[in-house]
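# for reference, the sequence and a predicted model appear below.
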Amino acid sequence: MSDDHTHVQEFFSARAADWDSRFPDDGPAYASAVGALGLRAGDRVLDAGCGTGRALPPLRAAVGPSGVVLGADLTPAMLRAAAGAGRDQEGQLLLADVTALPLRSRSLDAVFGAGLVSHLPRPVDNLRELARVVRPGGTLALFHPIGRAALAARQGRQLTPDDLRAEANLRPLLTASGWHMTSYVDEDARFLALATRAV
């Protein structure tokens, strides 16, 4: 495992047990972001870096019982917390690295990624891997329940021009990875960038 992966695992392992209780009011924001994906009954969707599985219930509601919901995460403690919260009933949990997914090419309709971009070790390559598993015309949602400025303030840091989630950086990053950004929202109450898989 690379140093990047070890760092991510250590960060989230230390926080898994109380992750949901630290952010108890995020449910509606997750549901709203999932709604923006435009999923239909029977669709196949991946929550990439699913953590404790907070997006899995709204993803399951969107695709219905005939759809496929997968939650992939690198950190066993996060997946245990997801199962402990009963979210393994909403989708299949995979201990997997989103930078090298054990999924067939073009096998999914959409990918949801909450708080994902800032944890990717090689963003262009890693977003290209997400594009690989999505059919042409499929969708990607990059989400955070608060905007960039609010998150920076919470973490006691300043926003910098090299922030990957800044629109000027994210749009070309997505383009280089096989995606076309279709909308971008960065406000205090949420961050949501939507993209379509290039044909």
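Received the coordinates, thanks. Numbering: from 1, shown residues only.
# C-alpha from now on. contacts and neighbour counts both.
OK.
# buried residues of stretch 190-199, list them for me.
Across stretch 190-199, burial judged by 16 or more other CA atoms under 10 Å covers 190-198.
# keep only those of those that are in strands.
190-197 (DSSP state E).
# the strand or helix carrying Arg171 to strand 190-197, inter-axis angle?
According to DSSP states H and E, Arg171 maps onto helix 167-176. Relative orientation of helix 167-176 and strand 190-197, computed by axes from the mean of the first three to the mean of the last three CA atoms, to 10 degrees: 30 degrees.
# please compare the first structure with the one that follows:
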Amino acid sequence: MGVVVVRDPATETPAAVRTALAEAGLAIRPVPPPAGESRPPDLSGVEGIVVLAAPRREATAEQALLRGALAADVPVLALGPGTELLAGADAVGPPSGAPRPPGHGGILLTPAADTDPLFADSPLPPELPPADGPFAPPVEAVTLAVCDGHPQQAFRLGVSAWGVRFLTGTPLDAWGERLLRRFAALVAARAEHTATRAFFTHRAGDWEERFTSQGPAYEAAVARMRLAPGSRALDLGCGTGRAMPALRAHVGAAGHVLGVDVTPAMLASAARHARDRHGHLLAADCNLLPLPGRCVHGIFSAGLLDHLPDPRAALVEWARVSAGNAVLLLFHPSGRAERAARHGRPLDPDDLLAESNLRPALEATGWRVDEYEDAPHHFLARAVLRS
């Protein structure tokens, strides 16, 4: 797993940063090359970013990298002057040695810090000096730490990017080192989701156009679910929502369709292609669905299950939200042999989708397989939840 450290080329990565990353099993990797104009940077292999450098005239690659990271929810921690690069600030405040206004007070955490993944349960020591100078974070930033005279001391952008102005990366006190270790642990814990978002965010812009021809195959697969009008259907790992029109056609106006994906950029592409006219779109983890139990009558999932780190846990979660006799349809518009040949490798006997592996996995998690097809040009497995 790799973390990009954005720093001044004339400096070394601080020892505290190297140590925190190494303890979490994370390696430091180079900054990816600049992206083309038509798509965000390719963040494949980038599990997190630490920003230590202030904005520079020639920092366009770093700026593109951070824009892509924010879009893909790649974890980012910016310290000291790096917060200006993260926030996209145009003006640099006074140097760190500039006089502070009288009565600046100490740094205080805000109520938002109480539930923040990095700041919760981590009270600040009173002796920490605040950062100097004016600072204007983006309007959507959540303030996590303030001080009189220089109110914006730490903030969060979205769910995965943090800026801490009063820490510079070197030297760090015990509190700063603990924050670094927390960030490194968070990067390692989210690595699987980060990799997925990074891969698909880079490709979301033209994903639909590349696979338009697969529409009829999706329609035929959805028809195999045999959903009744008025049913509630999920499209898990929905991507651009290619199955949603067919799901809506089967459940009718009285039914409900929900497309779930972990990559916001894919859901944005689904909305651009008007898939939200056929149902709701939701950014969520398919292993932890924000749904009550026994509420779904059908689950459609294309090309997802065998890419999950714990497929059995996912099948248990899908069973939890499914009503008795609900249908699960696993689909791919290519057969297993066709995909293996395309990647220049033989069929893997340990492949989860091999019938000898998939049937036991489904049976052990409450599903009964009633159809299995590994055809030359599609893969399909239909299972019913045992009531």
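The structure has been received and is ready for your questions. Quick caveat: nothing in here was measured; it's all calculated off a predicted structure.
# quick TM-score on the pair, please.
The TM-score (TM-score structural alignment, normalised by the length of structure 1) is 0.97; 199 aligned residues with a CA RMSD of 1.0 Å.
# counterpart of Leu56 of structure 1 in structure 2?
Aligned by TM-score structural alignment, Leu56 of structure 1 pairs with Met244 of structure 2.
# name the nearest residue to Gly255 of structure 2, ignoring sequence neighbours.
Leaving aside its chain neighbours, Gly255 of structure 2 sits nearest to Gly230 (3.7 Å; criterion: CA to CA, 6 or more residues apart in numbering).
# reformat the ones in strands among the buried residues of stretch 190-199 of structure 1 into CSV and put distance to Trp19 of structure 1 next to each item.
Converted to CSV, these look like this (distance: CA to CA, whole Å):
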residue, distance to Trp19 of structure 1
Arg190, 18
Phe191, 19
Leu192, 21
Ala193, 23
Leu194, 25
Ala195, 28
Thr196, 30
Arg197, 31
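# and those, which is closest to Arg22 of structure 1?
Nearest to Arg22 of structure 1, judged by CA to CA, of those is Arg190 at 16.9 Å.
# hmm, back to that, map the residue nearest to Gly255 of structure 2 onto structure 1.
By TM-score structural alignment, Gly230 of structure 2 lines up with Gly42.
# which element is encountered next along the chain beyond the longest strand along structure 1?
Ranked by residue count under DSSP E, the longest strand found in structure 1 is strand 134-144. Beyond strand 134-144 of structure 1 on the C-terminal side, the first helix or strand identified by DSSP H and E is helix 148-154.
# the counterpart of His7 of structure 1 in structure 2 in helix, strand or coil?
By TM-score structural alignment, His7 of structure 1 lines up with Ala195 in structure 2. Of the three states, Ala195 of structure 2 takes helix under DSSP: H, G, I helix; E, B strand; the rest coil.
# roughly how far does Ala195 of structure 2 sit from Val46 of structure 2?
Using CA to CA, to the nearest Å, Ala195 of structure 2 is found at 7 Å from Val46 of structure 2.
# and what of His256 of structure 2?
On the measure of CA to CA, His256 of structure 2 and Val46 of structure 2 end up 37 Å apart.
# quick check, central residue of structure 1?
Among the residues of structure 1, the one closest to the centroid is Gly113, at 1.0 Å (CA atoms, centre = their mean).
# what lines up with it in structure 2?
In structure 2, Gly113 of structure 1 lands on Ser301 (TM-score structural alignment).
# contact partners for that match?
235-238, 328-331 (CA atoms under 8 Å, 6 or more residues apart in numbering).
# cool, and Asp162 of structure 1?
When contacts are counted by CA under 8 Å, 6+ apart, Asp162 of structure 1 is found next to Asn169.
# aligned counterpart of it in structure 2, please.
In structure 2, Asp162 of structure 1 lands on Asp350 (TM-score structural alignment).
# its match in helix, strand or coil?
Taking three-state DSSP, the label given to Asp350 of structure 2 is coil.
# buried sites along stretch 182-200 of structure 2?
Within stretch 182-200 of structure 2, the residues scored as buried using 16+ other CA under 10 Å are 182-188, 191, 193-200.
# need the residues that contact the helix holding Arg171 of structure 1.
By CA under 8 Å, 6+ apart, helix 167-176 of structure 1 touches 123-124, 127, 162-164, 180-181, 184, 195.
# that one vs strand 134-144, what angle?
160 degrees.
# and the helix or strand just after helix 167-176 of structure 1, what does it pack onto?
Downstream of helix 167-176 of structure 1, the first helix or strand assigned by DSSP H and E is strand 179-187. With contacts taken as 3 or more CA pairs under 8 Å, 6 or more residues apart in numbering; DSSP states H and E, strand 179-187 of structure 1 sits against helix 167-176, strand 190-197.
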